[in-house]
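Asks: Structure here, sequence nowhere to be found:
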């Protein structure tokens, strides 16, 4: 493969475990037999789970002692996406999170004309990953999205807040019915964000519509901004930076304990500077402490 400083890493990436199209990196167990919490990672358009693990290698080395990162494989086939070739030539098949039937022009992206519905295939994939982590004694606490994957992350974060709002209103804060609590996350990392709107899980939309909340209350929940802690990394040399800005402006609430935006010295890829990567690690660790995430016994 050709050399490409965007994706090359200075040392060997963490061990990989491959299964069902998804890839896991990092240790599953922590100190004293405790199980590390899980982060789900969503690659960009025209990429795949293995490529994303390579792109994540620098950051995952700093997180692997405390988290298990599961890189998910998008369900829809795609040509190689931006920045993939020539370095990842021969590393296909490549895939995307949006059905091939959805074609949106750049003007449509800028004007919010894209679909806001997450495909049933993507929702099923995420739900299965959450349940698989639980089956191993872990819990999915956070999400990592790159490029098109940030639309999935935004939809899951929004879905989480919608589900919590419905449960709070109808059941006084109880957990909710078994089987619908899979969409529950504490924080997210959004890198080189894509255009809005977020891709909302259809089961969450259906749950809101079927709730006893009034139409005005439902609309208020739908139109509210995501307040869960989210770190947004934008590249100062990223030609798609406008899309990342639109995503933050249209979906997230920026402020202490909510969303934070950092502009890094990079193009459309993950940070390379040590201080920027360590800053991301510090944000994740600080956020985990703030929301009270603990390892499972």
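Replies: Done, it's in. Note that the structure is predicted; figures quoted are calculated from it, not measured.
Asks: switch to C-alpha atoms for all contacts and neighbour counts from now on
Replies: Noted.
Asks: for the longest helix along the chain, packing partners?
Replies: The residue-count maximum for a helix in the chain (DSSP state H) belongs to helix 149-171. Under the contact definition 3 or more CA pairs under 8 Å, 6 or more residues apart in numbering; DSSP states H and E, helix 149-171 sits against strand 38-42, strand 140-146, strand 187-191, helix 202-209, helix 215-223.
Asks: so how far is the second one off the chain centroid?
Replies: When distances are taken as CA atoms, centre = their mean, to the nearest Å, strand 140-146 is centred 4 Å away from the chain's centroid.
Asks: For that strand, list every residue counted as buried.
Replies: 140, 141, 142, 143, 144, 145, 146 (16 or more other CA atoms under 10 Å).
Asks: Identify the residues contacting it?
Replies: Here strand 140-146 makes contact (CA atoms under 8 Å, 6 or more residues apart in numbering) with 37-44, 130, 133-134, 150-153, 184-193, 293.
Asks: ok, residue 293 - how many residues close by?
Replies: When neighbours are counted by other CA atoms under 10 Å, residue 293 registers 15.
Asks: Which helix or which strand is home to it?
Replies: Per DSSP states H and E: residue 293 is located in neither a helix nor a strand.
Asks: Contacts only, for it.
Replies: Residue 293 sits in contact with residue 141, where contact means CA under 8 Å, 6+ apart.
Asks: And the nearest residue to residue 201 once chain neighbours are set aside, how far from residue 158?
Replies: Here the nearest residue to residue 201 in space, its sequence neighbours aside, is residue 118; by CA to CA, 6 or more residues apart in numbering that works out to 5.1 Å. For residue 118, the distance to residue 158 equals 12 Å [CA to CA, to the nearest Å].
Asks: what do you get for residue 245?
Replies: Taking CA to CA, one finds residue 245 at 17 Å from residue 158.
Asks: And those two? Which one has more around it.
Replies: Neighbour totals were compared for residue 245 and residue 158, and residue 158 leads with 29 against 18 (other CA under 10 Å).
Asks: here's the one I want to compare it with:
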């Protein structure tokens, strides 16, 4: 089942002109829940406007969502990760994801440039995939529809997802396929060189897949790895959040992001 609209959840109304980061939630969550999970990141990124998009597909709540957020449904996903998720063809899957994101962007009241992506879990996989699509479209066509300068990947696991003919390859999972359990051994020809910040919880049961994502699909010259003593969740404590935000500011400045005075 899909939704026809998605409601953006802006960080506040007094940051309309700040550079914007599009935030993509994990599987079985919502934009509202991700905003609550990311409250410490929002607090420590005052020069950005963080905008949270809802995934297009309804599903059961993800791991750890109940009981804290059990009343925040219906819960959503961007991709299939379980075999029981309804089958969908690749073109429709791409269309639904793009529509949800574009609707969120169009409905946001801000007017600052879209400078980055930030995703958690499945949203991190999507963030990396969208950033790579931007890169390969520029390489093949000389232009892309977006101009993101960086992405922040919180617990993003391999592989990246193919969203165009340019990325149809055994190293990339199809957008309509079940993404969990996907394995590609060997060197991927699809390597993201736009800057990325990878945040890995050392007690996360999916850590080996997060490390595989970093190693196979991201250029070490443009990737930053931050590890913290946590599980599969968004960091909240100041000691864990500050290094992430410091890196976001560093990368943003290096990429020429302009902040509102």
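Replies: It's in. Note that the structure is predicted; figures quoted are calculated from it, not measured.
Asks: ok so, going back, of all the buried residues of strand 140-146 of the first structure, which comes closest to residue 86 of the first structure?
Replies: residue 146 (19.1 Å; CA to CA).
Asks: The closest one matches what in the second structure?
Replies: With TM-score structural alignment as the criterion, residue 146 of the first structure lines up with residue 120 in the second structure.
Asks: and the closest residue to that match other than its chain neighbours, what does it touch?
Replies: Among residues not flanking residue 120 of the second structure along the chain, residue 154 sits closest, at 4.6 Å (CA to CA, 6+ apart). Contacts for residue 154 of the second structure (CA under 8 Å, 6+ apart) come out as 118, 119, 120, 121, 124, 198, 199, 200, 234.
Asks: Look up how far residue 93 of the second structure lies from residue 154 of the second structure.
Replies: According to CA to CA, residue 154 of the second structure and residue 93 of the second structure sit 23 Å apart.
Asks: Thought residue 191 was touching residue 218 of the second structure, still the case?
Replies: Yes - counting by CA atoms under 8 Å, residue 218 of the second structure touches residue 191, with 5.1 Å between them.
Asks: what about those two, which has more around it?
Replies: residue 218 (23 against 18).
Asks: Would you mind finding the match for the more buried one in the first structure?
Replies: Checking TM-score structural alignment: residue 218 of the second structure goes with residue 252.
Asks: what's the answer for residue 49 of the second structure, then?
Replies: Matched to the first structure by TM-score structural alignment, residue 49 of the second structure sits across from residue 68.
Asks: Do a quick rundown of the strands in the first structure.
Replies: Under the criterion DSSP state E, the first structure contains strands at 16-19, 22-25, 38-42, 68-72, 76-78, 94-96, 140-146, 187-191, 230-235, 259-264.
Asks: counting contacts, what elements does the fourth one pack onto?
Replies: Which is strand 68-72 of the first structure. Using 3+ CA pairs under 8 Å, 6+ apart: strand 68-72 of the first structure touches strand 22-25, strand 38-42, helix 49-55.
Asks: Which among those is found nearest to residue 85 of the first structure?
Replies: Evaluated over those, closeness to residue 85 of the first structure peaks at helix 49-55, with 11.4 Å, by CA to CA.
Asks: The nearest residue to residue 133 of the first structure once chain neighbours are set aside: neighbour count?
Replies: Computed as CA to CA, 6+ apart, the closest residue to residue 133 of the first structure that is not its neighbour in sequence is residue 139, at 5.9 Å. For residue 139 of the first structure, the tally of surrounding residues (other CA under 10 Å) stands at 25.
Asks: Please report how far residue 139 of the first structure lies from residue 239 of the first structure.
Replies: From residue 139 of the first structure to residue 239 of the first structure the distance is 36 Å (CA to CA).
Asks: next one: residue 65 of the first structure
Replies: Taking CA to CA, one finds residue 65 of the first structure at 34 Å from residue 239 of the first structure.
Asks: who's more crowded, these two?
Replies: Set residue 65 of the first structure next to residue 239 and count neighbours by other CA under 10 Å: residue 65 wins out with 15 against 11.
Asks: So the more buried one is in contact with residue 35, correct?
Replies: No - because the distance of 10.8 Å does not satisfy CA under 8 Å, residue 65 of the first structure is recorded as not touching residue 35.
Asks: quick revisit: aligned to the residue nearest to residue 120 of the second structure, what sits in the first structure?
Replies: Looks like residue 154 of the second structure aligns to residue 191 there (TM-score structural alignment).
Asks: and what of residue 137 of the second structure?
Replies: Under the alignment (TM-score structural alignment), residue 137 of the second structure pairs with residue 163 in the first structure.
Asks: wait, what's in contact with its match?
Replies: Counted by CA under 8 Å, 6+ apart, residue 163 of the first structure has contacts 183, 204, 207, 208.
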